[in-house]
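**Student:** Got a sequence here, can you model it:
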Amino acid sequence: MSLKHFTTLLAVFGLMNFAIPVANAAEDDLLTIGSKAPDINVEHWVSDNDGKYEHITDFKDGNVYIVEFWATWCGPCIASMPHISDLQKKYADQDVQVISISDESLDTVQAFLAKPVRGDDSGKTYAELTSSYCLTTDPDGSVNKDYMQAAGQNGIPTAFLVGKTGLIEWIGHPMTMDKPLAQVVAGDWDRSAYAEQFIAKQKMDAGMQNVMVAYRSGDTEKAIGLLDELIKIAPDAQSKAQMEGMKLQLLIRAGGEKGAKALKELAETQAAPAVKNRLAWMIYQMSEQGQSDDVMIAAAAEITQKALEADPENAEILDTHARLLHKQGKLDEALKAQRKAAEIGSDEPEAKKQIDSFLEQLEKEAKE
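**Tutor:** Down below sits the predicted model:
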């Protein structure tokens, strides 16, 4: 089963809305909450509030730093700029310094900054908008590697909040850092409580990367085993449901008896015959592409049979059932089901055309 089929399964059965993360650091080596913030070596400091802010490499005790990653092509990054500017102005006299880092070329960044701010009729440029804080670019990507990749973070904008002792206090979208920033500055931020939740998510993300590496290498059995381990350590019900949904998909992908069992169990959770039919039809399509075995086809035929027990006059279900029977070499049974499907007909012109066409194929085979 392709990743496209996985996504379709999720959409059809409402199991979850799950994006596979792509972590770049080993689980045990993740940069995380409470880690010492790595020194930074930024190549180009484009703005620094007219020299107010130092071009630092390491972090001074007693100061708070926001290390934020952005790019000129990133819409959410650009949308965050006014808020970041406002935060820098708000905390300018409280030893807070924003360092916003791209990994694009200096020419690319400068060309962007020369443009007028979108939606601002005053003619203000992005250079003026971001002049209150340190906007930089680091084309060799060293800081990105030390922060984003080391922490398994892939989406931008992402901000790392470095506290007064040089430790990372918070990681997230800059539009959501107002509260933690205020508490870090005030000295009443509960790092331990936040760390417990964040590190659990990081470990899940890193674990999912290992699952996807195994899956993409064709080792579905290993991927399923890794998912079993993740299910055991899932920090909440939602995460557990996501892992279980992914495991279900991988079992169906693997086929065989385990896949057939998972397929039938999933079908049993769906009361509507039409929904059962959509699952069985997916298996039929997979078989047409050589991606489903005989055991899975037989299981899908069982599902359509049960769907027909609840809705015996449904032409679409009869059509799916006939095709699955045909896959099993049961021509007479397939022909009987397809004749009934054609007799009932469908209100959908394309569906009716497909039903009639398949009936013609079966009748031709029966005469040979």
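
**Student:** Please count neighbours and contacts with C-alpha atoms only from this point.
**Tutor:** Will do.

**Student:** can you tell me the helix or strand for P82?
**Tutor:** Assigned by DSSP states H and E, P82 belongs to helix 75-90.

**Student:** residues making contact with the next helix-or-strand element following that helix?
**Tutor:** Following helix 75-90 in sequence order, the next helix or strand is strand 96-102 (DSSP H and E). Defining contact as C-alpha atoms under 8 Å, 6 or more residues apart in numbering, one finds that strand 96-102 is touched by 42, 53, 63-72, 84, 88, 133-139.

**Student:** Show me the contact partners of the helix holding P82.
**Tutor:** By C-alpha under 8 Å, 6+ apart, helix 75-90 touches 70-72, 96-98, 129-133, 156-157, 174-175, 178.

**Student:** among the residues you listed, which are in strands?
**Tutor:** 96-98 (DSSP state E).

**Student:** this one as well, want them side by side:
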Amino acid sequence: MKPIILILVLFVFSCKEAPTEIVEVNETIDENSKGIELEIKDYVDIEPYLNIKDDNVYVVNFWATWCAPCVKELPFFEQLGKNFKDNNVKVVLISLDFPNHYESKLIPFIEKNKLQSKILVLDDPDMNSWIPKVSADWEGAIPATIIYNKDKKQFYEQSFTYEELKTEVNKFLN
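**Tutor:** Have a look, this model is predicted:
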């Protein structure tokens, strides 16, 4: 197993850029807010979302508001969910934002960008335990994505364009 420090360094510093100008995550919650309630879970509660065996294709993306490549690709996941919903494709966005940023950054980000995908928040500080359970290939960097169906599963530790994402999902639809 990898040393704790290495995993922590890779995880925290994998996104070196500040969030792009697609969104501004430092807003406060508007008083007319819809009152988004976050589904905050530990890994045990997240794990079932990584192993559903039905007739759908699941696209599960690990991301954070502080990760510029994550923020840049999120619209592509939203577009994929919208364009492929009739093909039984389900998008699940798992936020790795820090607990002290839920109210000040994550909720305003979700509201401002009108995210429609299923959003879960993973709050489990034992990264050395759950990262290898997500994928033995995961070094801890985000964005990271799993695409799977009942027959196969693929892990990606990379950013996607919409076309790349669509190409990968189509491999699971055939």
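
**Student:** circling back: let's have the ones in strands among the contacts of helix 75-90 of structure 1 in CSV, adding distance to V184 of structure 1.
**Tutor:** Shown next, in CSV, are these (distance: C-alpha to C-alpha, whole Å):
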residue, distance to V184 of structure 1
V96, 10
Q97, 13
V98, 14
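
**Student:** Tell me where structure 2 has helices.
**Tutor:** Secondary structure of structure 2 (DSSP state H): helices located at 4-13, 43-46, 68-83, 107-113, 127-134, 162-173.

**Student:** Just tell me which of those ends up closest to K152 of structure 2.
**Tutor:** helix 162-173 (7.8 Å; C-alpha to C-alpha).

**Student:** what comes up buried for that closest one?
**Tutor:** Within helix 162-173 of structure 2, the residues that count as buried by 16 or more other C-alpha atoms under 10 Å are 162, 165-166, 169, 172.

**Student:** tally of neighbours for Q158 of structure 2?
**Tutor:** Neighbours of Q158 of structure 2 under the rule other C-alpha atoms under 10 Å: 12.

**Student:** thought it was touching I142?
**Tutor:** Yes - the pair Q158 of structure 2 / I142 is scored as a contact, 7.2 Å apart, by C-alpha atoms under 8 Å.

**Student:** Give me the nearest residue to K153 of structure 2, chain neighbours excluded.
**Tutor:** I147 (5.8 Å; C-alpha to C-alpha, 6 or more residues apart in numbering).

**Student:** if I pick the equivalent of that neighbour over in structure 1, what's in contact with it?
**Tutor:** In structure 1, I147 of structure 2 lines up with L161, judged by TM-score structural alignment. Neighbouring residues of L161 of structure 1 by C-alpha under 8 Å, 6+ apart: 64-67, 168-171, 181.

**Student:** 7 Å instead, please
**Tutor:** 65-67, 168-171 (C-alpha atoms under 7 Å, 6 or more residues apart in numbering).

**Student:** Then G207 of structure 1?
**Tutor:** G207 of structure 1 makes contact with L230, according to C-alpha under 7 Å, 6+ apart.

**Student:** gap between it and I224 of structure 1?
**Tutor:** 12 Å (C-alpha to C-alpha, to the nearest Å).

**Student:** And W45 of structure 1, by the same measure?
**Tutor:** 47 Å.

**Student:** Can you pick out the residue with more neighbours from those two?
**Tutor:** I224 (23 against 17).

**Student:** residues in contact with the more buried one?
**Tutor:** 247, 250.

**Student:** corresponding residue for N83 of structure 2 in structure 1?
**Tutor:** Correspondence of N83 of structure 2 to structure 1, assessed by TM-score structural alignment: K90.

**Student:** Count the neighbours of its match for me.
**Tutor:** 11.

**Student:** cool, the one 10 residues further on as well?
**Tutor:** Other residues within reach of S100 of structure 1, judged by other C-alpha under 10 Å, total 25.

**Student:** re the thing from before, which of the contacts of L161 of structure 1 are retained in structure 2?
**Tutor:** Shared with structure 2 under both residues aligned by TM-score structural alignment, their matches' C-alpha atoms under 7 Å, the contacts from the contacts of L161 of structure 1 are 65-67, 168-170.

**Student:** Name the nearest of those residues relative to E244 of structure 1.
**Tutor:** Looking across the kept ones among the contacts of L161 of structure 1 and measuring by C-alpha to C-alpha, the closest to E244 of structure 1 is W170, at 29.0 Å.

**Student:** right, and that closest one touches A159 too?
**Tutor:** No - between W170 of structure 1 and A159 there is no contact under C-alpha atoms under 7 Å: 8.0 Å.

**Student:** What about the contacts of L161 of structure 1, which one has the most neighbours?
**Tutor:** E169 (27 neighbours).

**Student:** how close does it sit to A150 of structure 1?
**Tutor:** E169 of structure 1 is 15 Å from A150 of structure 1, by C-alpha to C-alpha.

**Student:** same thing with Y126 of structure 1?
**Tutor:** 30 Å.

**Student:** Could you do A79 of structure 1 as well?
**Tutor:** In terms of C-alpha to C-alpha, A79 of structure 1 sits 25 Å off from A150 of structure 1.

**Student:** Having no further points to raise, I will conclude here.
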